[in-house]
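Asker: Sequence plus the predicted model coming up.
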Amino acid sequence: MTTENPKRFKVATVSRLLGVSRSGYYTWAKHHVSARKARDEEIAAVIGRLRSEKGAFFHTYGSPRMHAELRMGHGFRIGRKRVERIMRERGWAGAVKRKFRFRANPATSEDKVNRNFHVPGPNRLWLGDITEHHTAEGKVYCAVVLDAYSRLAIGWSIGSRMTADLVVDALQMARWRRFGVRGAIMHSDHGSQYTSWAFTSRVHEAGLIASMGSVGDCYDNAMMESFWSGMQIELLDSQPWATRRQLGTAMFSWIEAW
């Protein structure tokens, strides 16, 4: 048995030995589809059908998620790299999250907290932030001022618009409840409501020390994020909300009673 590579034989010699014409061989070679190529076409057809399926979101899938769908949803035994190659060859790509460019408002303050939310007593560090949630009527916004020592919401305001008045009202409630407090750090993010003239002037007027975390970093106000997470789990995601009034009343009850 010869071990020579068949590719070394001339087409004319092989054709004569096999009893076929050279033109017949070239016709076969031109139109012949390998088993692997045929399998690729089969997989591509399924991917193409999924991507065009109405009411689904397969057109947003990249190769990792499409690979998982083919394996678990359609029983294909296939590697992720093969799916990636098939999609790349046909120009199919998943949806890419848009890059968000943060634009800091010029009226900002130095970060005087540096993620250290442990304070020895009340009225040393106050935290401010806003959250939003949908109802059938539209969004409801809630601004809160939190005392870092007790983690108690000492000021809050609820409304249908995210304006500077919302955060000013929450601060005013905190000042009323902690009457006479001066020198506390008032820490927030760089939202336009907190960098507004209305809010910053009230902070200075109250004798508080303004502080802001770095732009776009939730960890710089992590205690507030934890507060909102609790509200999200225990209240906001507990049911669909029909009206702004219904959700606003529920927010009031959760903050003041719960």
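Answerer: That came through, no problem.

Asker: all contacts plus neighbour counts: C-alpha atoms, from now on.
Answerer: Fine.

Asker: now do the same end-to-end measure for stretch 137-156.
Answerer: Start and end residues of stretch 137-156 are separated by 22 Å (C-alpha to C-alpha, to the nearest Å).

Asker: Same question for that stretch: list its buried residues.
Answerer: 139-149, 152-156 (16 or more other C-alpha atoms under 10 Å).

Asker: before we move on, what about stretch 247-258?
Answerer: Neighbour-count burial for stretch 247-258 [16+ other C-alpha under 10 Å]: Leu247, Gly248, Met251.

Asker: Please identify which helix or strand holds the second one.
Answerer: So that's Gly248. Taking DSSP states H and E as the definition, Gly248 sits inside helix 244-256.

Asker: what about versus this one:
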Amino acid sequence: MGSATPTWVSDITYIATKEGWLYLAVVLSIQTRQVLGYSLADRMPDDLVERAFINAWNACLGLYGVVFHSDQGRQYASSKFRFALAKKGFTQSMCRKGNSHREWLRSTPRYTAPGLFFVGTRDGC
């Protein structure tokens, strides 16, 4: 049985291309495993995660009270991003330092498919 509280998770990865690196921020629903929003850039702008969040929120208009989980990266910890979450009625959740949010996901009852969430790592997770 899934959690009654909608939970979104987000991460940033990088992709090697012939023209250089691309940075990808993705927002996923824990309950549905669906990609709700993403943002892609050729550098790591401060608003990369905010754009991914806004894209996800626009795809799910009217959804409030969601838990938004991420690591403690500077993009997620910025006051601008925290304000964007609060403005939409979201509660921010972050991993403790040194704890991967991938481990947090694995500990949730609905985590069943390694490699489903994150791209570009050696073990597919």
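Answerer: That came through, no problem. Quick caveat: nothing in here was measured; it's all calculated off a predicted structure.

Asker: ok so, going back, quick one: the residues in the second structure that the helix holding Gly248 of the first structure pairs up with.
Answerer: Against the second structure, there is no aligned range for helix 244-256 of the first structure (TM-score structural alignment).

Asker: show me what contacts the equivalent of Ser29 of the second structure over in the first structure?
Answerer: Alignment note (TM-score structural alignment): Ser29 of the second structure maps to Asp147 of the first structure. Residues in contact with Asp147 of the first structure (C-alpha atoms under 8 Å, 6 or more residues apart in numbering) are Pro122, Asn123, Arg124, Leu125, Trp126, Leu127, Ala153, Ile154.

Asker: tell me which of those residues are still there in the second structure?
Answerer: Mapping these onto the second structure (both residues aligned by TM-score structural alignment, their matches' C-alpha atoms under 8 Å) leaves Arg124, Leu125, Trp126, Leu127, Ala153, Ile154 still in contact.

Asker: JSON lines for those residues, including distance to Gly216 of the first structure and secondary structure?
Answerer: Formatted as JSON lines, these follow (distance: C-alpha to C-alpha, whole Å; DSSP: H, G, I helix; E, B strand; the rest coil):
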{"residue": "Arg124", "distance to Gly216 of the first structure": "24", "secondary structure": "coil"}
{"residue": "Leu125", "distance to Gly216 of the first structure": "21", "secondary structure": "strand"}
{"residue": "Trp126", "distance to Gly216 of the first structure": "20", "secondary structure": "strand"}
{"residue": "Leu127", "distance to Gly216 of the first structure": "16", "secondary structure": "strand"}
{"residue": "Ala153", "distance to Gly216 of the first structure": "23", "secondary structure": "strand"}
{"residue": "Ile154", "distance to Gly216 of the first structure": "25", "secondary structure": "strand"}
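
Asker: nearest to Val46 of the first structure, of the residues you listed?
Answerer: Nearest to Val46 of the first structure among these: Leu127, at 52.3 Å, using C-alpha to C-alpha.

Asker: Val67 of the second structure: what's it in contact with?
Answerer: Residues near Val67 of the second structure by C-alpha under 8 Å, 6+ apart: Thr5, Pro6, Thr7, Trp8, Phe90, Thr91, Gln92, Ser93.
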